[in-house]
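Undergrad: would you be able to build a 3D model of this:
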Amino acid sequence: MAWTWTYETADGRETGRSAEFETRSDAESWVGEAFGELLEQGVDQVRLFDGSDEVYGPMSLHPA
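TA: Here you go, the predicted structure:
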């Protein structure tokens, strides 16, 4: 399976999807590095998927 992130607005509207990652660790490392750029692009939250299965989310990209 491929690991991907969906990008969403604060109200849950999907606005895009990340590239595919081979492992969950790779996907999580990438979002940790890219969250600032995603915020600049208007992404408020993300969801992690393993193929078509949602693993977790929504996870806000904004500081608590």
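Undergrad: only C-alpha atoms for contact and neighbour calcs from this point on.
TA: Fine.
Undergrad: and the helix or strand harbouring S29, how far out from the chain's middle?
TA: S29 belongs to helix 24-40 when assigned by DSSP states H and E. Put simply, helix 24-40 sits 7 Å off its chain's centre (C-alpha atoms, centre = their mean, to the nearest Å).
Undergrad: one more sequence to fold, the one below, so I can look at both together:
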Amino acid sequence: MSWRWQADKPRGVVIDAAGLGLEQTFPAQGDAESWLGEAYPELAEAGVTAVSLFEGDRLVYGPMSLAPEGT
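TA: As a prediction, the model looks like this:
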């Protein structure tokens, strides 16, 4: 089964999922989480407000905010 991120964004915001890497799938949860650790600043800058992690079609956790702590 593959792992993937799904972005949450404010209504009306258009996100280029492919340009941000959100179309990627990962062989393991750790790989997906490592990728997010590197990519979250770009995602947040592009307007993604939160992400959810899926294993196949099963929600594992989320939505998880990309806002800095305390905001």
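Undergrad: quick one on the thing from earlier: next SSE after the helix holding S29 of the first structure?
TA: Counting by DSSP H and E, the next helix or strand C-terminal to helix 24-40 of the first structure is strand 45-50.
Undergrad: circling back: got the angle for the helix holding S29 of the first structure vs strand 45-50?
TA: If you take axes from the mean of the first three to the mean of the last three C-alpha atoms, to 10 degrees, helix 24-40 of the first structure sits at 160 degrees to strand 45-50.
Undergrad: matching residues in the second structure for helix 24-40 of the first structure?
TA: Alignment of helix 24-40 of the first structure against the second structure: residues 29-45, by TM-score structural alignment.
Undergrad: now do A64 of the first structure against E33 of the first structure, distance only.
TA: The gap separating A64 of the first structure from E33 of the first structure is 18 Å, by C-alpha to C-alpha, to the nearest Å.
Undergrad: much appreciated, bye for now.
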